[in-house]
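Asker: Pasted the sequence and its predicted model underneath.
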Amino acid sequence: MPDNLSFPDVATLASPLYLLLLVLELVLMRLHLVRAHYETRDSAASLTMGLGYVITGLLSGLAIGGAISAAMFWAYGHRLFDLGTSVWVVAACFLIDDMRYYWAHRFMHRIRWLWASHVVHHSSQHFNFATALRQPWTSAVTGMFVLKLPLAFLGFHPAILIFVSSLNLLYQFWVHTESIGRMPRWFEAVMNTPSHHRVHHGSNPRYLDANYAGTLIVWDKLFGTFVPELDREPVKYGLVHDLGTFNPLRIAVHEYVGIFKDQARRGLRLRDRFMYLFGPPGWSHDGSRDDTDRIKAAYLRRHPDQAGTPGLPAPATAPPAPARLLGEEVADAAGSQ
């Protein structure tokens, strides 16, 4: 099979469509035909982040793209099977890569080093097509490309892996909207939808760390992270501790700054320094901050009747109370979702 095999980068080629849909949503919002919320400074920040994502992607491609490509082709050169490039192979690769995306996305929410990049996408307090374009500038330094190496070892050509990832990103654009309610039940059961993804962008305790799907929501249902959107509890978008800024540079690097400050603390054990880098967002060596589990537990102490409802643990699984006042839902935490 030729190493120069190539497929179109459909996610990039669709950029004009993204902007067209964004403008269409704005127009329909102005005409009061759809539900949507845009704020000028927030949208400008999102578009700036999107432009920076493209530019930094090009620069990182020049800097380390060759090394990543070499690793991918090395893995493919030692492949277990010659799978070819048929439509069925591409379809199978799409399904397997979609599960790979699920786990990559889940890691991004549970490992602070990865969250430091991904937090950018969750930093808007609005949920619209502009939010879909709010992307990190540091994706290349996360090292998450290594999760694609097993697929290359399996026998999927690197060009196919790039192509199916591009299809996945293309699909995900349309789920970033409040303009679309719920899809037909059969579709909601299998596919990621705006309703499912609204939950993922929520900072409500029950909605934290849920619905990591790219294209198929079945992975969340299979691995226990699915939470439905509840009509009785509207989604609050953004971070547990919102940034309070529209400065693109601060949006891009604020969590790295937080990591640096934590690593600069004196008197920490080696394990503490490791956890501040690779532990869950919100972890702290002295228990003074709240991670997702503590936030959910604190919510249940105020609303015990909600235990065991979607997105919230049963009483027996709730973690112990932190050694501080429990009247607050969250503590001051650099790095909480």
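Answerer: Ah, there it is.
Asker: Please make it C-alpha for all contacts and neighbour counts, starting now.
Answerer: Noted.
Asker: thought Ala213 was touching Trp219?
Answerer: Yes: at 6.7 Å, Ala213 counts as touching Trp219 under the criterion of Cα atoms under 8 Å.
Asker: Overlap in contacts, the two.
Answerer: Tyr102 (Cα atoms under 8 Å, 6 or more residues apart in numbering).
Asker: Between those two, point out the one with more neighbours.
Answerer: Neighbours of Ala213 and Trp219, each counted by other Cα atoms under 10 Å, are more numerous for Ala213; the result is 27 against 24.
Asker: so what's the residue nearest to the more buried one when sequence neighbours are not counted up against?
Answerer: By the measure of Cα to Cα, 6 or more residues apart in numbering, the closest residue to Ala213 outside its immediate chain neighbours is Tyr102, 5.3 Å from it. Contacts for Tyr102 (Cα under 8 Å, 6+ apart) come out as Tyr212, Ala213, Gly214, Trp219, Asp220.
Asker: Now do the same for Tyr102: helix, strand or coil?
Answerer: Assigned by DSSP: H, G, I helix; E, B strand; the rest coil, the conformation of Tyr102 is helix.
Asker: Equivalent analysis for His109, please.
Answerer: Per three-state DSSP, His109 ends up helix.
Asker: Please report the distance of it from Tyr299.
Answerer: 20 Å (Cα to Cα, to the nearest Å).
Asker: Looking at the contacts of Tyr102, which are in helices?
Answerer: Those of the contacts of Tyr102 mapping onto helices are Trp219, Asp220, per DSSP state H.
Asker: from the contacts of Tyr102, which is closest to Tyr18?
Answerer: Using Cα to Cα, the shortest approach to Tyr18 within those belongs to Gly214, at 17.3 Å.
Asker: was I right about the closest one contacting Asn192?
Answerer: Yes: counting by Cα under 8 Å, Gly214 touches Asn192, with 6.7 Å between them.
Asker: A further structure is provided below for comparison with the first:
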Amino acid sequence: MFDLILHAIPVFVVCLVLEALSFHFLPDDDGIGYERRDSMTSLSMGLGNVVVNAGWKLVVLAAYAATYLLAPVHLPADNPLTWVALFLADDLAYYWYHRTHHTIRVFWASHVVHHSSEFYNLSTALRQPWTPFSSVVFWLPLALAGFAPWMILLQQSVSLLYQFFLHTERVHRLWAPLELVLNTPSHHRVHHGSQAAYLDRNYGGILIVWDRVFGTFEPEGERVVYGLTTNIRTFNPARVAFHEFAAIARDVRRATRWRDRWGYVVRHPGWSPAESPRDPMSDLVS
């Protein structure tokens, strides 16, 4: 099975080196550039993701194929309108995948990896999770709608390839009509911001229109501070990959009520029992 992302790795490496050299020879007072340990961690996370996906994609392909067999129609791959529809459907699926992975803690535990760097450069794009197992359900409706599994996987790769180039401070703002429709480096910098105004904004993949439609768009204003609201202060890839899962386990272990244990898993990141009204009956089943 052809894997566009694997074939694009040499392009990623060349672009990363060129961007790093640009910061060295053409420094920008507004850019924070690269830090060796941070970049090595990002590269390690990317390589780990490739290894995990080498096996996991077989499971994903099987899930798509089984769902595709149940589809009432199979859309023709030789019709350009099929590809237009797939582009829009994939981008919408990505929006909701991305949004839920910021708002449901067990999903965030996987996605937080990508936001754990306090730097923002092309190496940050490679900082990917080692636990990509929650994404498949968001694309199953596309298979049920009649898109062939290989088409879905290809479009997902195109989206990831596009998003790689969003992770840069070397590009400021694009032509206004493009900024209106497309996800751009400016929009995605906001998404990686840790300021209150930037949290949980700009979830788009290739398009930014879904954020405008669903009320999650925020333009770039004040200088973005990258990273998490509470940074993890480590370059250890294993800790980066699993630190939030470990935090969930600690919270669940300490909770005294089942509803609180469940809340620590499925509520938003940062949730605590104090946010929920106390139910006297819950003590009977705790």
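Answerer: That came through, no problem. In this text, all values refer to a predicted model and were calculated from it rather than measured experimentally.
Asker: More neighbours: Gly214 and Asn192 of the first structure, which one.
Answerer: Gly214 (26 against 23).
Asker: Tell me who's in contact with whatever residue of the second structure lines up with the more buried one.
Answerer: By TM-score structural alignment, Gly214 of the first structure lines up with Gly205 in the second structure. By Cα under 8 Å, 6+ apart, the contact set of Gly205 of the second structure is Asp91, Tyr94, Tyr95, Ser159, Leu160, Gln163, Asn183.
Asker: Now distance to Thr234 of the second structure and secondary structure too, for the residues you listed, in TSV please.
Answerer: Listed next are those as TSV, based on distance: Cα to Cα, whole Å; DSSP: H, G, I helix; E, B strand; the rest coil:
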residue	distance to Thr234 of the second structure	secondary structure
Asp91	33	helix
Tyr94	29	helix
Tyr95	29	helix
Ser159	29	helix
Leu160	26	helix
Gln163	25	helix
Asn183	30	coil
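Asker: Give me the aligned partner of Gln172 of the first structure over in the second structure.
Answerer: That one, Gln172 of the first structure, aligns with Gln163 by TM-score structural alignment.
Asker: isn't its match right next to Ile206, touching?
Answerer: Yes: between Gln163 of the second structure and Ile206 there is a contact under Cα under 8 Å: 6.9 Å.
Asker: When those two are compared, which one has more neighbours?
Answerer: Between Gln163 of the second structure and Ile206, counted using other Cα under 10 Å, Ile206 has the larger neighbour count: 24 against 19.
Asker: From Tyr94 of the second structure, how far off is that one?
Answerer: For Ile206 of the second structure, the distance to Tyr94 of the second structure - Cα to Cα - is 9 Å.
Asker: Which helix or strand contains Tyr53 of the first structure?
Answerer: Following DSSP states H and E, one finds Tyr53 of the first structure within helix 40-77.
Asker: quick one: buried residues of that helix?
Answerer: 42-53, 56-57, 60, 68, 71-73, 75-76 (16 or more other Cα atoms under 10 Å).
Asker: Point out the other helices and strands that that helix packs with.
Answerer: helix 129-132, helix 149-154, helix 158-173, helix 248-263 (3 or more Cα pairs under 8 Å, 6 or more residues apart in numbering; DSSP states H and E).
Asker: so which of those helices gets nearest Thr142 of the first structure?
Answerer: Nearest to Thr142 of the first structure, of all these, is helix 248-263, at 11.8 Å by Cα to Cα.
Asker: residue range for the closest one in the second structure?
Answerer: By TM-score structural alignment, helix 248-263 of the first structure lines up with residues 237-252 in the second structure.
Asker: What's the average distance for the matching stretch when superposed on the first structure?
Answerer: Stretch 237-252 of the second structure, aligned to the first structure and superposed, deviates on average by 0.5 Å (mean Cα distance after the TM-score superposition for the first structure).
Asker: Neighbours of Leu228 of the second structure, how many?
Answerer: Neighbour number of Leu228 of the second structure under other Cα under 10 Å is 18.
Asker: wait, isn't it in contact with Ser116?
Answerer: Yes: contact criterion Cα under 8 Å: Leu228 of the second structure and Ser116 qualify, at 6.1 Å.
Asker: still on that earlier bit, who touches the match of Gln172 of the first structure in this structure?
Answerer: So Gln163 of the second structure contacts Ala125, Gly205, Ile206 (Cα under 8 Å, 6+ apart).
Asker: same thing with Tyr203 of the second structure?
Answerer: Going by Cα under 8 Å, 6+ apart, Tyr203 of the second structure touches Tyr95, His98, Arg99, His191, Asp211, Thr216.
Asker: Counterpart of the first one over in the first structure?
Answerer: So the one you mean is Tyr95 of the second structure. Match for Tyr95 of the second structure (TM-score structural alignment): Tyr102.
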